[in-house]
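Engineer: Got a sequence here, can you build the structure:
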Amino acid sequence: MSTADQLLEEMYTWIEQREQCARKLKTLAQELESLREKCNASECIGTTTAVVGTAFLIGAGVTTLLTGGAAAPLLGIAGGVCSGVGVGISVITKITEHLLSSDTMKDAQRIERKGNEVSENIQKLFQRLKKETQRASSSSDPNDLDQEIMNEILKAMARRSGLQHHFILHMLGKRQHHFGAGLGGPMFNQSTLMITLGSILSFFTLKASGDIFKLMFVKGGQQLAKEVSKVGLKTALKGGAMAVGGVIGLAFELPEAIDQWKELVSNNHVTEASQSLRDTAEDLQKITKTLREQLDKIKEILKDLEKLKSYIENSDRSHSQKQDFINIVKRYCDNKDVLAWLSETYDTDIFFKLVDIFYFLKQELDKKKKKTDREEIDIIFVAHGSIEDPLIMANSLLPLSTIEDVYLYSPWNCAIDAYAAYGIATGLIEPKHRIFGCIRANGCRIPDNGHYPANLPYYWNSMKNTGVGLIPNILVSPLKDPEDDAWNGFVFLQNTHGEPRKNRVVIPFIVPRLFSNFVTIPLYVVTLALSLVLFIFPFKATFHLAACLSRDSDTTLNGFDAYLNGQYSCTIDHSMMSSSMRLYHANPGLYNALRAVFDH
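Structural biologist: Okay, the predicted model is just below:
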């Protein structure tokens, strides 16, 4: 059993110990009440006394959660002020003796000692895991070390759940892929896993080394504190008293609690003592239940990811499997546009066809390159395109951090020709190569320079940089099967064009004949399908769109020209962007295929 497996096992043991302790405290409360009733029947002296309020510590928690393990404050139990029935001295003696020496109390004390041993072992195992990871790591960056430690614990959780831990580790990849475009974006990203795991580790006062994961532990602690606050603890400490040095988040100090209960009984407050025992037990159960729910949340995420992997690999999906796939995606998606499409579209076959296209791409890449933890590729998606209202957030096109950026090349309301598309596909086009004219061959009364947009930026339109800014909704539709056979497979432009060591892949949007050529979908559906495949089979891609961005009618986005010019640039109607660069002889097959798409 690895150190990470042992660490996880001890965490579950600690939770079980506290659950056992809670059951013993409830039993002890019942025993005290029963003994009091029996004694009252024969020896009770009915005097009424005032009840003195009390409080005792039950462990470190809230501040630990809010500071990512920087301190270990203790929660407390406040005794209420109420009236009770006094009992005789001999009765008090009997009840006190039972409280201190009953088998139930001895069991609770034994469980407490065992829990403290487990607490100490958790700390030792975490330090051992740190040292082992540091020795095996090739990086001295503390954030990389934290990432590898978290990965080891997640692997242990996957093993404990019977999942493919090698797939989980491969999918998680390197640290930087947890903090990309998907962070704070419209879809689940790996940070969700890390923050939830951080909440559990911070509960056990385990500390991160690097700044990135220290922040994650704080966020996780805040998340857990919020969940704990929902259960309505009866024993929250009044006045912010703290005790530093408690081993683990909610390891209550039984000896101190026993002293308080003994004092209550000695002062004729047996009812209050038994109620305090019950309240303590119930709060321990609520908190351990919250911890289990956080652990279960991680397991469910890992199970969902394994399901997605299985569904992506199997193109022969049943209707129920397709629906389960969509439901999993919806669980982790909070972008209203993507959610609306997933919820309102009854025929998702085109979405799954895109999944199949991108999974086929992954298989082709596996054949062509040596496998690494993560491959970086440039994907050029060739399709018919147009724009429509309403405006959507640009980060809708970046559902996961596996897509580094989405680049648009033409201004808004502008078509492109084969020369421009070829430059986009090969990565050779630069802003200085752009030329503009009218898309209509004859009859245009506006000279070509009249189609040149004002204030055209000297860079491409980056959706990552636009972020939550608004853009038109981009629609794409499949290409018709061209006579040229260049579209029979993907066009790989490795080490021929573009940046050194960059792998460029041209993907034509072609669907089987059973689909209508008139099917039109939002571009964010395409990037969603791509990002899911990249996420499960860890690649990282930059997405380049080779498509026209013209509006279909004069009324589309009417009145938005000024805004679109501010977002990037916008041309007058019937404008087309071309390229002054004419290097299509390097790959005539690709150029001819693009001509069939754009020059018709």
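Engineer: rest of the way, CA atoms for contacts and neighbours
Structural biologist: Fine.
Engineer: in this structure, which residue is closest to the centre?
Structural biologist: Centroid-nearest residue in the chain: Thr192, 2.7 Å away (criterion: C-alpha atoms, centre = their mean).
Engineer: Doesn't that residue belong to a helix?
Structural biologist: Yes - with the criterion set as DSSP: H, G, I helix; E, B strand; the rest coil, the secondary structure at Thr192 is a helix.
Engineer: Quick check: it vs Met157, distance?
Structural biologist: Computed as C-alpha to C-alpha, to the nearest Å, the Thr192 to Met157 distance reads 15 Å.
Engineer: thinking again about what came up before, so how far is Trp487 from the residue nearest to the centre of the chain?
Structural biologist: In this structure, Thr192 and Trp487 are 39 Å apart, going by C-alpha to C-alpha.
Engineer: Please name the nearest non-neighbouring residue to Gln223.
Structural biologist: What sits nearest to Gln223 in space, not counting adjacent residues and going by C-alpha to C-alpha, 6 or more residues apart in numbering, is Ser199, at 6.8 Å.
Engineer: what's the helix or strand for the closest residue to Glu253 other than its chain neighbours?
Structural biologist: Setting aside the residues directly before and after it, Glu253 is nearest to Ile58 in space (C-alpha to C-alpha, 6+ apart), at 5.5 Å. Assigned by DSSP states H and E, Ile58 falls within strand 55-60.
Engineer: Let's see this one next, to set against the first:
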Amino acid sequence: MEAAKLLCDSLFRWLENREECAGELSKLTQELENVPQGSNIFQAFRAVLSRSAASASVSPTPTATEAGVSSSAFNKASELIKEDEKVGTSIQKLLRDLKVRCGEDLKVRCGEAPLGAHADELDCEVTSQLMWALARRSKTPVPLDFLRGFNRATFFRHMTPGGLAPAEASDFICKALGLDRSPEITSSLKVSAKEMVKNIELIGIKAEAGSKALGATGLGISLYDLIGECEKMVKGNRVTEASKFLQDSSRQILEGQQKLKEQLDAMHEIIQKLVQMKNLIQNLGGYSLSMNEDEQRIMAYIMGTCTDNTVVSWLQELTHQNEFVNLLRFFRENLGRIFLDLTNPSGDDIDIVFVAHGRIVDLFMPAGGLVPTPNIRDTVIYSPWNCAIDSNTAFGIAQGFIRVTNREFYNNMVGNIAQFEPNPLPDHWNSMRGSLHNIPGILLSPVTQEERAWDFFHQFWTNRGMEIEDRVIIPYVVPQDEVNAFREIPLYMFIFVTSCILSIHDRTATVHLAACLGRGGSPARPEEWRTQYAYTSDGTVMTVNMDDRDMDTELFRALRSLFGGR
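Structural biologist: Purely as a prediction, here's the structure:
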């Protein structure tokens, strides 16, 4: 975002200028302290004030020169004061512009009612944009969405309560990023990002000289007002007090400058650590049934930053952590390389279609759990609960042309359609973002080498035919000879892993599921199923009318071998 870049550049200009200002004020104070007794000290200070407000081309007044205040001291102080006022005003305008832009982007990404309190969401986005500008300034390749995820899980964790306790989460994050451990991550980083933004807000704000509210930080001190305050003191014959005030103000200015510099340095340190973590994920080695040190660091980062209780609970088991890392490898290999071939290289929403064996279980969870992060726009389920799909339906989902008006149901065990077709039958697909009810747990199983479908999908994948414009098909197919590394996994973990991969590529996605959702041996829950969407009786299959549509025979053959048909 250009507004963040301009603000970042102005902050560094301000830092340099304030450091010089502090030095020049100290020099000027020393010169004024050395004014010979009997000189008109009040006139000398008035000369400082008038000289500071005037053009740099005007020479200091004779009174000041006669008093022993050098022309170079006046000129330098004047130039720096004028520059300080100019940059401070610019920073305030740029910060306002950045907040407006971030607010507009939040409405686009999160809707009119963003997650969490709007003010906190805005602060989080402003902080993330500033960190991204810092990263680009230092030519550090870190994705913006990766920064957003980190900030939401640390400095703004209160917006999305969940996951581990804050102290435990901080410990995991510090371990993962190689930071000094502490009960709170903000302590190990010396200062929080939120405080950094608050300090930036003080720059350029007019305040009375000597104001404790702003003067304590040295960020809001107006140099014009500072010299004016000195003038009042000298006029009242409090020359020693004026000199001390000027020296103290110089020190406070330097302290304020140093504090903001340390905050920016701390943010840069975080950025460097996050780049290292991103590289660890992108450079995962081969599939394994155990984790090495780098993979343990990845898991520590995931555990520390995840605020989804369901995901964190699932990851508590070591075997599940191994499965997660292998799933991360699977998606990194099969999704990461596809981003390079998509029609729109960055910034736009893509559609990801999961193809797998599926079933539902009697473990309910909020539908919103399948839309866990802002980079998952929605998750769409097509069949009613306790319903299988055939190859026509799977093909329609994969290609993106399926329509509610084209769906049909059949059941080879029940002859009367009234006994198995949902009633009522919704006139829309089952959107998880739009649902306020709980859904049954969805488990996905991989296609293994023993199945005929494996050869079709493996060949199709080898030919890189799994992306159609901006629609990506991800079949849950076990990599060759890696059957022990992949098991039945909840859909919410598939989506969470997808979110992780999307974040390091700065992409967003809508997830679509092409899988059968029969209950198997799980207890029937018709009331809950109907409340959330709809359901069918055992053995029912949903199909769609293909309308003589041109079909990709290779993809359809692969889906036919997995789902069958009439």
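Engineer: Would you give the TM-score for this superposition?
Structural biologist: For this chain pair, the superposition-based TM-score is 0.60 by TM-score structural alignment, normalised by the length of the second structure; 441 aligned residues with a C-alpha RMSD of 5.6 Å.
Engineer: For the stretch 101-250 of the first structure, which segments are assigned as strands?
Structural biologist: The residue ranges that make up strands in the stretch 101-250 of the first structure, judged by DSSP state E, counting those that start in this stretch, are empty, as it has none.
Engineer: Actually, the stretch 201-350 of the second structure.
Structural biologist: With DSSP E, counting those that start in this stretch applied, the stretch 201-350 of the second structure shows strands at 349-355, listed in chain order.
Engineer: Any figure for the gap between the residue nearest to the centre of the first structure and Glu430 of the first structure?
Structural biologist: Distance of Thr192 of the first structure to Glu430 of the first structure, given as C-alpha to C-alpha: 38 Å.
Engineer: Would you mind finding the longest helix in the first structure?
Structural biologist: If you go by DSSP state H, the first structure has its longest helix at helix 270-313.
Engineer: So which elements touch that one?
Structural biologist: Using 3 or more C-alpha pairs under 8 Å, 6 or more residues apart in numbering; DSSP states H and E as the contact criterion, the neighbours of helix 270-313 of the first structure among helices and strands are helix 3-43, helix 142-160, helix 190-203, helix 211-230, helix 254-266, helix 319-331, helix 349-368, helix 523-536.
Engineer: just so I know, which of these lies nearest Tyr584 of the first structure?
Structural biologist: Tyr584 of the first structure sits nearest to helix 349-368 of all those, at 24.3 Å, using C-alpha to C-alpha.
Engineer: can you give me the angle the closest one makes with helix 270-313?
Structural biologist: Between helix 349-368 of the first structure and helix 270-313, the angle formed by their directions is 70 degrees, by axes from the mean of the first three to the mean of the last three C-alpha atoms, to 10 degrees.
Engineer: Pull the residues that contact helix 349-368 of the first structure.
Structural biologist: The set of residues external to helix 349-368 of the first structure that reach it, using C-alpha atoms under 8 Å, 6 or more residues apart in numbering, is Ile312, Glu313, Ser315, Phe490, Val511, Phe515, Val525, Val526, Ala529, Leu530, Val533, Phe537.
Engineer: Now the buried members of these.
Structural biologist: Among the contacts of helix 349-368 of the first structure, the ones that count as buried by 16 or more other C-alpha atoms under 10 Å are Ile312, Val511, Val525, Val526, Ala529, Leu530, Val533, Phe537.
Engineer: and the two most separated of those residues?
Structural biologist: Using C-alpha to C-alpha, those span at most 22.9 Å, a distance reached by Val511 and Phe537.
Engineer: longest strand of the second structure?
Structural biologist: The longest strand of the second structure (DSSP state E) is strand 357-366.
Engineer: can you put the helices and strands packed on helix 270-313 of the first structure in JSON lines and add distance to Gly246 of the first structure?
Structural biologist: Output for these, formatted as JSON lines (distance: least, C-alpha to C-alpha, whole Å):
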{"stretch": "helix 3-43", "distance to Gly246 of the first structure": "14"}
{"stretch": "helix 142-160", "distance to Gly246 of the first structure": "24"}
{"stretch": "helix 190-203", "distance to Gly246 of the first structure": "12"}
{"stretch": "helix 211-230", "distance to Gly246 of the first structure": "17"}
{"stretch": "helix 254-266", "distance to Gly246 of the first structure": "12"}
{"stretch": "helix 319-331", "distance to Gly246 of the first structure": "37"}
{"stretch": "helix 349-368", "distance to Gly246 of the first structure": "50"}
{"stretch": "helix 523-536", "distance to Gly246 of the first structure": "40"}
